[in-house]
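A.B. asks: what's the 3D shape of this:
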Amino acid sequence: MTDPSIADPGIADPDGTAPIIEFADLRRSFVVRAKSGRLRRSKRVVHAVDGISARIAAGESVGYIGANGAGKSTTIKMITGVLVPTSGSVRTCGMTPVPQRRELARQVGVVFGQRSQLWWDLPLQDSFRILAAIHGLPAGDAAERIAALVAELELGRLLDTPVRQLSLGERMRGEVAAALVHRPRLLVLDEPTIGLDVLSKERLRQFLIAERERANMTLLLTTHDMSDIERLCERVLVVDRGRLAYDGTLPDLARLVALRRVLVVDLIEPHPPLHIPGVEHIGSELDGLRQRFAFAPETTTAAQVLAAVGVQAEVRDLTLEEPDIEDIVATLYRMPH
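C.D. replies: So this is what the prediction gives:
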């Protein structure tokens, strides 16, 4: 159910500028071999990306989401020149990624949540200096840029610390700074907040919002954390089994799939099940100390539900559960095309 409003790649955006990312009928297949008996081997073709087309304009902030194995990382590797497409076309910052990978690297910053671009045994500041030299930044410009990133990401006290001694949250801030040293036009983030605590996530999000506004930078984000998408992205692409299932805004997606949020409240004292108009009570635990409420975000908010709970009982703590990306994708594909 790909959005028919997606325009053909290669056409300039309304302001006359070329898209930062454009791909048309993009495909990437892999041959998987397995034993099928003592002597024989079988093989099958897996279509990791199966004919997707989209265009991302300069300055956009786009979430690229889907279940594990949906084709997100494979797409990013083709966009950044790590993988050659099996067929179709892709252009990033006006370049063909694989043959122009060296030139493209000067325009793109990439952060992979599971991989590091920092030198593990060197102090953090050495990684920044090495990356600035690799990108050919003049010494004065590099020092100024690094100092600004260090201040904004609160890395000053960590500069002399070897990367291997940093916490996950500290290292991720270092990874983002490293990806931005050369002032890229496009920042690609692949699961950047995975494993981070709530405070580290929010600090990183606030920095990315400010940096994007300052530099008119394009952001492409893959994540399983819907809060990342809500805070950072204006547009969402949903991919499943290598195909594009949705292209639009997050509020429109929420209305389309009609998935509910769940508010979990911990009360000061046990209480019988609370009844709130328009909200479903979906369970109690610990003799009513913890109660769960499901609500539709298009008709009410978590704050309104919490206020209604507070009228009837005193709240000690709360948790807001977002719908899983897997549930969003599954709901999309159950809907009639």
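A.B. asks: Please make it C-alpha for all contacts and neighbour counts, starting now.
C.D. replies: Will do.
A.B. asks: Quick one: neighbours of residue 21, just the number.
C.D. replies: Number of residues near residue 21 (other CA atoms under 10 Å) recorded here: 22.
A.B. asks: which residues touch the spatially closest residue to it that is not a sequence neighbour?
C.D. replies: Closest residue to residue 21 apart from its sequence neighbours, by CA to CA, 6 or more residues apart in numbering: residue 92 at 4.6 Å. For residue 92, the contact set (CA atoms under 8 Å, 6 or more residues apart in numbering) comprises 20, 21, 22, 79, 80, 104.
A.B. asks: by contact count, what packs against the helix or strand where residue 283 lies?
C.D. replies: Taking DSSP states H and E as the definition, one finds residue 283 inside strand 280-285. Counting contacts by 3 or more CA pairs under 8 Å, 6 or more residues apart in numbering; DSSP states H and E, strand 280-285 packs against strand 290-295.
A.B. asks: And the helix or strand following the strand it packs on, what's buried?
C.D. replies: As assigned by DSSP H and E, the chain's next helix or strand after strand 290-295 is helix 302-312. Going by neighbour count (16 or more other CA atoms under 10 Å), the buried part of helix 302-312 is 302, 305, 306, 309.
A.B. asks: Go ahead and measure how far the helix or strand following helix 302-312 is from the middle of the chain.
C.D. replies: Downstream of helix 302-312, the next assigned helix or strand under DSSP H and E is strand 315-321. Chain-centre distance of strand 315-321: 25 Å, with CA atoms, centre = their mean, to the nearest Å.
A.B. asks: repeat for stretch 157-172
C.D. replies: The chain centre lies 22 Å from the centre of stretch 157-172; the measure is CA atoms, centre = their mean.
A.B. asks: And stretch 65-79, by the same measure?
C.D. replies: The answer for stretch 65-79 is 11 Å, by CA atoms, centre = their mean.
A.B. asks: Then stretch 166-175?
C.D. replies: Distance of stretch 166-175 from its chain centroid, counting by CA atoms, centre = their mean, is 17 Å.
A.B. asks: Show me what counts as buried in that stretch.
C.D. replies: Buried residues in stretch 166-175, defined by neighbour count with 16+ other CA under 10 Å: 166, 168, 169, 170, 171, 172, 173, 174, 175.
A.B. asks: and for comparison, fold this next one:
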Amino acid sequence: MLSIEAHGLTKEFKVYQSRPGLTGAFRDLLNRKYRTIRAVDSIDLRIGKGEMVGYIGENGAGKSTTIKMLTGILQPTAGELKVNGYDPHRQREEFVKTIGVVFGQRSQLWWDIAVQESFRLLQKVYRIPAEEHQKHLDRMIEVLDISSLLDQPVRKLSLGQRMRCELAASLIHRPSLLFLDEPTIGLDVLVKENIRRFLKEINREFGTTILLTTHDLSDIEALCSRVVMLDQGKIIYDGGLAQLRNLWGGGKKIHLEMEKEVLIADLQGRTDGLSVSWEQKGPRQYTVHVQNGETTVSEVLSRLVQHVPIQEMQIEEATTEEIVRKIYSEGMTIA
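C.D. replies: Now for the predicted structure:
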């Protein structure tokens, strides 16, 4: 069964267009002009139960609009949408019991009351039996290390402390699908790592499906094997991170420092027939560029190590962030 199934999902907005000058302002009072913007343009999206998927795109690409349709906040202009088997907008009361949502810039906790009181209120909202609620909550308190925060008002928590409490609140009713929008924004490295470890654990233990929207691609690399890229309201890539690197990573670089200077012609001769190119960086420093999908690093090294005196070696490949930046800056279509 699919957690999310969307076909031709589209959202349009009518935007007021003002005319210039004082005359234009008077004309706008009597006869306003509008234009239609298509924020999400007929996308198809299928996410299976238990998947952890990264949903990325530049500002204005349509990510937030998509999430709002998937969570039932906005009604699609066109297309078909089922999330956990429900129509998110029309069956909202039943649907919201099956999802959890964490927005990095918005809080679902009550600002002026203690964290544990927010948890109690959420228990009542979701009508969770007391015994079942306490057992599950105790586990999350332990894993997220928030026991010392329970008596504090939310407004007194640091950002990292609040985000850990937000995660506990979003999972208090054991949702099968969790939406995360910038969950680690502004957090330090240690807090990020703790949150990522927790998300992996709930995915493994409960089979929770996670859809992660973020500008921090290190979150995607740490959590997701699949990424969906959006540009101008359209999906331009839907696949694995490894495949994305193979297609658009530009290959790998092997940086070598030799014990003594070697003629570059000798190095080229050792790797003859492989899809590589050589570059000399210094008296004993060389870089070999390896093309993706045609030659492997191990093939190159097996040709060299027995015959060339290598002192140090470093393998470099493009990061996911560099690849994504290149795709958007060059306007590539990779779907």
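A.B. asks: Could you get me the TM-score between them?
C.D. replies: Aligned and superposed, the two chains score 0.77 in TM-score terms (TM-score structural alignment, normalised by the length of structure 2); 283 aligned residues with a CA RMSD of 2.9 Å.
A.B. asks: Matching the residue nearest to residue 21 of structure 1 against structure 2, which residue comes up?
C.D. replies: Alignment note: residue 92 of structure 1 maps to residue 83 in structure 2; criterion TM-score structural alignment.
A.B. asks: Would you quantify the distance from its match to residue 245 of structure 2?
C.D. replies: 30 Å (CA to CA, to the nearest Å).
A.B. asks: where do the helices sit along structure 2?
C.D. replies: For structure 2, the helices defined by DSSP state H occupy 21-30, 63-70, 92-95, 115-126, 130-144, 159-170, 189-206, 217-223, 241-248, 264-270, 297-304, 320-330.
A.B. asks: Can you lay out these as JSON lines showing distance to residue 288 of structure 2?
C.D. replies: As requested, those are exported to JSON lines (distance: least, CA to CA, whole Å):
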{"stretch": "helix 21-30", "distance to residue 288 of structure 2": "61"}
{"stretch": "helix 63-70", "distance to residue 288 of structure 2": "39"}
{"stretch": "helix 92-95", "distance to residue 288 of structure 2": "54"}
{"stretch": "helix 115-126", "distance to residue 288 of structure 2": "56"}
{"stretch": "helix 130-144", "distance to residue 288 of structure 2": "45"}
{"stretch": "helix 159-170", "distance to residue 288 of structure 2": "43"}
{"stretch": "helix 189-206", "distance to residue 288 of structure 2": "33"}
{"stretch": "helix 217-223", "distance to residue 288 of structure 2": "26"}
{"stretch": "helix 241-248", "distance to residue 288 of structure 2": "17"}
{"stretch": "helix 264-270", "distance to residue 288 of structure 2": "9"}
{"stretch": "helix 297-304", "distance to residue 288 of structure 2": "9"}
{"stretch": "helix 320-330", "distance to residue 288 of structure 2": "20"}
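A.B. asks: Count the neighbours of the nearest residue to residue 171 of structure 1 once chain neighbours are set aside for me.
C.D. replies: Among residues not flanking residue 171 of structure 1 along the chain, residue 163 sits closest, at 6.8 Å (CA to CA, 6+ apart). When neighbours are counted by other CA under 10 Å, residue 163 of structure 1 registers 24.
A.B. asks: and what of residue 118 of structure 1?
C.D. replies: Residue 118 of structure 1 has 23 nearby residues by other CA under 10 Å.
A.B. asks: Give the equivalent position in structure 2 for it.
C.D. replies: In structure 2, the residue paired with residue 118 of structure 1 according to TM-score structural alignment is residue 109.
A.B. asks: do the same with residue 135 of structure 1
C.D. replies: Here residue 135 of structure 1 is matched to residue 126 in structure 2, going by TM-score structural alignment.
A.B. asks: Could you double-check that its match sits in contact with residue 171?
C.D. replies: No - with contact defined as CA atoms under 8 Å, residue 126 of structure 2 does not reach residue 171; the gap is 11.1 Å.
A.B. asks: and these two? which has more neighbours close in?
C.D. replies: Neighbours per residue, other CA under 10 Å: of residue 126 of structure 2 and residue 171, the larger number sits with residue 171, 21 against 12.
A.B. asks: Report the contact partners of the more buried one.
C.D. replies: With CA under 8 Å, 6+ apart, residue 171 of structure 2 has these contacts: 100, 178.
A.B. asks: what residue of structure 1 takes the place of it?
C.D. replies: Match for residue 171 of structure 2 (TM-score structural alignment): residue 180.
A.B. asks: Check residue 94 of structure 2 too.
C.D. replies: Using TM-score structural alignment, the partner of residue 94 of structure 2 in structure 1 is residue 103.
A.B. asks: What of residue 193 of structure 2?
C.D. replies: Counting by TM-score structural alignment, residue 193 of structure 2 corresponds to residue 202 in structure 1.
A.B. asks: tally of neighbours for that match?
C.D. replies: 16.
A.B. asks: So which bit of structure 2 is stretch 24-36 of structure 1 matched to?
C.D. replies: With TM-score structural alignment applied, stretch 24-36 of structure 1 matches the range 7-19 in structure 2.
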